[in-house]
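S.K.: Sequence and predicted structure are below.
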Amino acid sequence: MEQPIVRSSVGITLVGGGAARPEDLDESLAHAPCLVAADGGAGFVLSTGRVPEAVIGDMDSLRPEARERLPRERLHAITEQDSTDFDKALRSVRAPLVLGVGFLGRRIDHLLANFNVLVRRATQPCVLVGKREVVLAAPRRISLELAPGSRVSLFPMASCAGRSVGLHWPIDGLEMTPAGVIGTSNRVAQRHEGPVELSFEGSGMLLILPRKALSAVIDALSSGA
C-alpha cells in the first residue's frame, strides 16, 4: 500500500488546473481546510494569496514562476505517466473527505478521466465541486436531505443496480450500465418528505447533484449514512 504524502484529520481541499473560481475555493476551504494542489493547480492557489501545504503531480503543468514561490519541501513529484495528476494526488492523501476544485470543465477527456479516478479511488471519499454541480462516486448507501424537485442524476461507470426512496422515478429493479440504462435527470419527488435514500449493490455509480447540494452531500458523507 502506498504511503500518503498528506494525512489530515480534517478535510482536504484539492485544487486542480481546470476551471476554478475563488468562491469555489473559499467554500471548499470552509469545509475542508487542509489545502493541497495537484500540479498546475498550485498556480491558481497562489493567485488567491494562499500557499498549498503540498503540491503533488508530475509537475509538467507547474509554471516556473509558480515553482519559485513554493517551498521546495512542499513539492512532491510523481514522474510516472500512466496516471493523471488527479489520480496521483488523490491516491497520495488520506482524510475524512476530499473536496476537489478545478477538476470539472474545460476538456471533456480530462473530465472523463477524473470520473474514472473517482470510482477507482472511491475508498477515499471525494466530491468534485464545480460552478453548477457537484459529482461523487456514490457510496453503497447514502441519505441526502434534498428539496423536492431537486435534480438527482445517476451515471454508472460500471454495471450497477440499486434502490431508491424519494425519487420521482424509482431505480428499483434497474440494472444500469454505461452503454445501457442510465439514470440522469431524475429528481426528488415533489411530495416526498424526509431524506432521499439511495443504496447500490455494487460500486461504480456517479452521483451528480446541483451545486447547492454540497452541504447536504458533506453532511451525508460525514454521518456515514
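M.R.: Received the coordinates, thanks.
S.K.: hey, let's count contacts and neighbours off CA atoms from now on
M.R.: Fine.
S.K.: now the helices: where do they sit in the chain?
M.R.: Here the chain has its helices, by DSSP state H, at 22-31, 41-47, 64-68, 85-90, 108-120, 214-223.
S.K.: which of the ones you listed is buried the deepest?
M.R.: helix 85-90 (a mean of 24; mean count of other C-alpha atoms under 10 Å).
S.K.: what residues are up against Pro139?
M.R.: Going by C-alpha atoms under 8 Å, 6 or more residues apart in numbering, Pro139 touches 122, 199-200, 203.
S.K.: on that earlier part again, so which of the helices of the chain gets nearest Leu174?
M.R.: Of all the helices of the chain, it is helix 108-120 that lies closest to Leu174, at 19.8 Å by C-alpha to C-alpha.
S.K.: how about Arg151, what does it touch?
M.R.: Going by C-alpha under 8 Å, 6+ apart, Arg151 touches 185-188, 209-210.
S.K.: Which member of the contacts of Pro139 is positioned nearest Pro71?
M.R.: Proximity of these to Pro71 (C-alpha to C-alpha) peaks at Ala122, which lies at 30.7 Å.
S.K.: here's the one I want to compare it with:
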Amino acid sequence: MSDTIVKSDAPVTLVGGGNVGPGDLSSALRLAPTLVAADSGAGAALREGHVPQVVIGDFDSLTSEDKERIPPGRLFPIDDQDTTDFDKALERISAPLVLGVGFLGARVDHQLAAFSSLMRYRQQSCILIGPEEIVIHMPPRIAFPVDAGEVVSLFPLARVTGRSSGLQWPIDGLVLEPGRRVGTSNRALGGPVTIDTDGPGLLGIFPRHRLEAVAQALRSPRDVAPR
C-alpha cells in the first residue's frame, strides 16, 4: 500500500478527466467538500471554478496551463505507468467515502478500468456518479430505500453469491458470474432494499437520485466484517 496523500474524516470528491456532466461536481461537493483531482480531472474542476486541494497522477494528460493554475504544493506526481490515474488516487485516499465524478459516461475502456479499480481498491468505499446512474462495489451488506419499480442492477466481476430482500427477483441461492448469470434490470418492490454478499466482485448500479441514500448507507456501521 502506498503512502496516503489525502486523509480525511469526511467524504472526499475525486474528479477524473472523463465526462463531467452538468451538476455532477456540485452534487458531489455538497456531500463531500474536499476536492481531489486525478490528473486531467484538475482541468474539469478548474473549468467549474474549483481549484483542487490535491492533484494525483502521472500528469501525462494534465495541461501545462492547468498545472500552472494549481499551487505546486498541491501537486503529487506518481511515476507509474502500470496503474490508471483513478488507481493512483483511490489508493492514496483514506476517507469514509469517495465520490467519483468524471469516470463514467465517456470512453467504454475507461469505464471498464474504473469498475476494475472499484473491486481492486474495495477497502475504500467509493461511488462513481454517472449521467443517470451511480455505481459501487458492493460491501458485505447494504440497505437503503428504493421506490417500487426502480431498477436495481447487480453485475458480477467475479463468481459471487448472496441474499437480498426488497427485490422482485431475489438473489438467494443464485451464483452470479461473468459470462454466465448476471443480475441486471432487477426491480425494487418498494421500501428498503437489503443486499448481502458472500465475497468481493459484485457491482451495484442504482438510480442517480439515490446518491445521498447510498452514500449514507455506505457510511453507516455494518455488522458484517469487511472482506
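M.R.: Cool, the structure landed. Everything numeric in this text was worked out from a predicted model, so none of it was measured.
S.K.: TM-score of the superposition?
M.R.: After superposition, the two chains reach a TM-score (TM-score structural alignment, normalised by the length of structure 1) of 0.97; 222 aligned residues with a C-alpha RMSD of 0.9 Å.
S.K.: coming back round to it: the helices of structure 1: which one's closest to Val181 of structure 1?
M.R.: With C-alpha to C-alpha as the criterion, Val181 of structure 1 lies closest to helix 108-120 of those, at 18.2 Å.
S.K.: Average offset of that closest one relative to structure 2?
M.R.: When structure 2 is overlaid, helix 108-120 of structure 1 sits 0.4 Å from its aligned residues on average, using mean C-alpha distance after the TM-score superposition for structure 1.
S.K.: And the contacts of that helix?
M.R.: Residues from elsewhere that reach helix 108-120 of structure 1, judged by C-alpha under 8 Å, 6+ apart: 84, 86-87, 103-105, 126, 136-137, 157, 203-206.
S.K.: got TSV for the helices of structure 1, with distance to Gly162 of structure 1 too?
M.R.: Output for these, formatted as TSV (distance: least, C-alpha to C-alpha, whole Å):
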stretch	distance to Gly162 of structure 1
helix 22-31	29
helix 41-47	36
helix 64-68	46
helix 85-90	27
helix 108-120	16
helix 214-223	18
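S.K.: so which of these comes closest to Ile12 of structure 1?
M.R.: Closest to Ile12 of structure 1 of the helices of structure 1, according to C-alpha to C-alpha: helix 22-31, at 7.9 Å.
S.K.: tell me how far the closest one is from the chain's mean position?
M.R.: Averaging C-alpha positions (C-alpha atoms, centre = their mean, to the nearest Å) puts helix 22-31 of structure 1 14 Å from its chain's average.
S.K.: What helices and strands are in contact with that helix?
M.R.: Applying 3 or more C-alpha pairs under 8 Å, 6 or more residues apart in numbering; DSSP states H and E, one finds that helix 22-31 of structure 1 contacts strand 12-15, strand 98-101.
S.K.: and the two most separated of the contacts of helix 108-120 of structure 1?
M.R.: Maximum pairwise distance in the contacts of helix 108-120 of structure 1, criterion C-alpha to C-alpha, is 24.3 Å, between Gly105 and Ser203.
S.K.: Of the two, give the one with the bigger neighbour count.
M.R.: Applying other C-alpha atoms under 10 Å to Gly105 of structure 1 and Ser203 shows that Ser203 carries more neighbours, namely 19 against 14.
S.K.: Trace the more buried one over to structure 2, please.
M.R.: Matched to structure 2 by TM-score structural alignment, Ser203 of structure 1 sits across from Pro200.
S.K.: Wait, its match touches Met138, no?
M.R.: Yes. Between Pro200 of structure 2 and Met138 there is a contact at 7.5 Å, judged by C-alpha atoms under 8 Å.
S.K.: List buried residues within the contacts of helix 108-120 of structure 1.
M.R.: The neighbour-count criterion (16 or more other C-alpha atoms under 10 Å) marks 84, 86-87, 103-104, 126, 136-137, 157, 203-206 among the contacts of helix 108-120 of structure 1 as buried.
S.K.: Of the helices of structure 1, which is nearest Arg163 of structure 1?
M.R.: The nearest among those, by C-alpha to C-alpha, is helix 214-223 at 17.1 Å.
S.K.: could you give the angle of that closest one to helix 22-31?
M.R.: 30 degrees (axes from the mean of the first three to the mean of the last three C-alpha atoms, to 10 degrees).
S.K.: contact partners of helix 214-223 of structure 1?
M.R.: Contacts of helix 214-223 of structure 1 (C-alpha under 8 Å, 6+ apart): 96, 125, 129, 134, 142-146.
S.K.: roughly how far is it from the heart of the chain?
M.R.: On the basis of C-alpha atoms, centre = their mean, helix 214-223 of structure 1 is displaced by 13 Å from the centre of the chain it belongs to.
S.K.: Superpose on structure 2 and give me the mean offset of that helix.
M.R.: With mean C-alpha distance after the TM-score superposition for structure 1, helix 214-223 of structure 1 averages 1.0 Å from its match.
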